[in-house]
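A.B. asks: model this:
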Amino acid sequence: MSLTVFVTGATAGFGKAIAERLVGDGHRVIAAGRRAERLEALQAALGDRLLPFVLDVTDTSAVAALPSSLPEGWREVDVLVNNAGLALGLDPAQKADLRQWDQMVATNITGLMHMTRALLPAMVERNRGHVVNLGSIAGSYPYPGGHVYGGTKAFVKQFSLNLKADLVGTMVRVTDVEPGLCGGTEFSTVRFSGDDAKAAAVYQGTEPLTAADIAETVSWVVNLPGHVNINRVEMMPTCQASGPLAIKRQG
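C.D. replies: Take a look at the predicted model:
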């Protein structure tokens, strides 16, 4: 069955890989993001099963206008992949930039909420749909400098579970995909304000997850039979694990 899938943050990283994979699966993908030229290049590569759609998920007016602003034939969205998100900075909380905190909350929480609220009612009305949220293991395991980013991903996890509670008895599914260390994307470059060397050091000596691994997981949960709901997928590379509690000893 061919589905119409809306993927946010599709200009790079997870979103681009997810769009490519789902088109390869035979679905139609609305690839949304802020960088029009990248979306157009993606359409040129993938063909007319991909619709480029310029959208900033922090633009509440534009998000509220969905899906009526989509072209005819693309308005019945079967799957929403809330992928748009970012981490900014790694300073301790007492030194962090409040503007970065606000931007993470606006994108990772408010943008995801508004996108879901815009497209969910029609899914419920049709009694068919799937909301796939991109969370993170940072929502479960704290680390120094993770403060607001981890907090936003903890929200994504709980929001996903509560959505499922609201939707029980319908055929609308909700999944939170929670990756750990993942390389080959812009994630760390964005976090460190374009410092490529600092970003590369995060993955030095590791074999991290890749965007293709995340796309594979999204493909799996989306293509399962309609009565199967995967609540959460927590995934890490074999080089990563949760650590012991930190203890600061005196003397």
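A.B. asks: only C-alpha atoms for contact and neighbour calcs from this point on.
C.D. replies: OK.
A.B. asks: all helices for the stretch 151-251 of the chain, in order.
C.D. replies: Assigned by DSSP state H, counting those that start in this stretch, the helices in the stretch 151-251 of the chain fall at 187-191, 196-201, 211-223.
A.B. asks: ok, which of these comes nearest residue 105?
C.D. replies: Put simply, out of these the one that sits nearest residue 105 is helix 187-191, at 14.3 Å, with distance taken as CA to CA.
A.B. asks: now what about the closest one, what contacts it?
C.D. replies: The set of residues that contact helix 187-191 without belonging to it, under CA atoms under 8 Å, 6 or more residues apart in numbering, is 13, 86, 87, 88, 89, 90, 195, 196, 198, 199, 200, 202.
A.B. asks: redo that, cut-off 6 Å
C.D. replies: Residues from elsewhere that reach helix 187-191 (CA atoms under 6 Å, 6 or more residues apart in numbering): 87, 88, 89, 195, 196, 199.
A.B. asks: kindly report the same for stretch 34-49.
C.D. replies: The set of residues that contact stretch 34-49 without belonging to it, under CA under 6 Å, 6+ apart, is 11, 28, 50, 52, 54, 55, 56.
A.B. asks: what's the burial count for the second one?
C.D. replies: When neighbours are defined as other CA atoms under 10 Å, residue 28 has 22 of them.
A.B. asks: please provide the structure for the following sequence as well, for comparison with the first:
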Amino acid sequence: MSRFKDQVAVITGASNGIGAASAIALAREGFQVALGARNTEKLADVAQAIEAESGVKPFMMELDVRKEADVKAFVSAVAEKFGRIDVLLNNAGLAKGVTPVIEEEDAENWDQMIDTNVKGLLLMTRETVPHMIKGGNGHVINLGSIAGREAYAGGAVYCATKFAVRAITDALRQELLGQPVRVTTVDPGLVNTGFSVVRLGDQEKADAVYAGLTPLVAEDIADCVVFAATRPKHVNIDAIIVKPTDQAGAGKVARR
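C.D. replies: This next block holds a predicted model:
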């Protein structure tokens, strides 16, 4: 019997990629999982896969982390169903475009990245952590990026959002000192998911990002999430930086 069978993990952006892989991996460890995403059709597929493997039906609900009302309704529904929240994986996030700052004509791209990657993370954290404190057990895991540690041309706003995630993570850890809540950031390099398609708007361009090298896959990052979440309560993994062997930094890759 899993020692996590009574614990509840909330995953945002759980309909695909790292979010979906992490939800499946956490459920495999015995966690009850609550899935949120905008695409409910894909979310249902993830929930079905989890139920088929574990026999336990996950909680799922439409969620746009950019909308405060959505976040409040989602967290309230999770708390009502399970009576507790133990893990929050702030995974929802995106990059839009690679246009230099002075050439960007569509500020909507900036708004989407800032509202999702930063504001959404803050809203989810604010609403869930009080439940963790009340339950005497909690862990906030933020999905960052090496872009939050090393800025690059064409990524000013995306990098800024991920630098913000790292700052929020570090500040939150200090703010919660003395409370039964751990705080972790997982910062990947190149991961072959739908991320680059969303960013570049084209599958061929996205494929070129990973051409000639072996990138990470969503399951690799899910492994990191599970590792952090399953440590003993007195152990806090502050940060995990994970890159493919073929990558040494942003834009520093070996291609064959």
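A.B. asks: please work out the TM-score for the two chains.
C.D. replies: The TM-score (TM-score structural alignment, normalised by the length of the first structure) is 0.93; 242 aligned residues with a CA RMSD of 1.5 Å.
A.B. asks: returning to what we had before: closest to residue 242 of the first structure out of the contacts of stretch 34-49 of the first structure?
C.D. replies: For these, the minimum distance to residue 242 of the first structure (CA to CA) is 30.6 Å, reached by residue 11.
A.B. asks: quick one: map the closest one onto the second structure.
C.D. replies: When the two structures are superposed using TM-score structural alignment, residue 11 of the first structure falls opposite residue 15 in the second structure.
A.B. asks: try residue 126 of the first structure
C.D. replies: Under the alignment (TM-score structural alignment), residue 126 of the first structure maps onto residue 135 of the second structure.
A.B. asks: for residue 83 of the first structure, same thing?
C.D. replies: With TM-score structural alignment as the criterion, residue 83 of the first structure matches residue 91.
A.B. asks: same question, residue 53 of the first structure
C.D. replies: The pairwise alignment with the second structure assigns residue 53 of the first structure to residue 61, based on TM-score structural alignment.
A.B. asks: can you tell me which helices and strands the helix or strand hosting that match packs against?
C.D. replies: Element membership for residue 61 of the second structure, per DSSP states H and E: strand 59-62. Counting contacts by 3 or more CA pairs under 6 Å, 6 or more residues apart in numbering; DSSP states H and E, strand 59-62 of the second structure is packed against strand 32-37.
A.B. asks: now the following helix or strand past the strand it packs on and strand 32-37, what's the angle there?
C.D. replies: Using DSSP H and E, the next helix or strand after strand 32-37 of the second structure towards the C-terminus is helix 40-54. Angular relation of helix 40-54 of the second structure and strand 32-37 on a 0 to 180 degree scale: 160 degrees, by axes from the mean of the first three to the mean of the last three CA atoms, to 10 degrees.
A.B. asks: would you indicate which residues of helix 40-54 of the second structure are buried?
C.D. replies: Burial within helix 40-54 of the second structure, assessed by neighbour count using 16 or more other CA atoms under 10 Å, is assigned to 40, 43, 44, 46, 47, 48, 49, 50.
A.B. asks: how close does the residue mapped onto the fourth one from the first structure sit to residue 136 of the first structure?
C.D. replies: Per TM-score structural alignment, the equivalent position to residue 46 of the second structure in the first structure is residue 42. Between residue 42 of the first structure and residue 136 of the first structure the computed distance is 26 Å (CA to CA, to the nearest Å).
A.B. asks: equivalent analysis for residue 26 of the first structure, please.
C.D. replies: Following CA to CA, the distance that separates residue 26 of the first structure from residue 136 of the first structure is 27 Å.
A.B. asks: one more: residue 80 of the first structure?
C.D. replies: From residue 80 of the first structure across to residue 136 of the first structure, the span is 17 Å (CA to CA).
A.B. asks: likewise residue 7 of the first structure?
C.D. replies: Residue 7 of the first structure is 17 Å from residue 136 of the first structure, by CA to CA.
A.B. asks: residue 214 of the first structure now?
C.D. replies: For residue 214 of the first structure, the distance to residue 136 of the first structure under the criterion CA to CA works out to 11 Å.
A.B. asks: these two: which is more packed in?
C.D. replies: Each of residue 214 of the first structure and residue 136 has its neighbours counted (other CA under 10 Å); residue 136 has more, 25 against 22.
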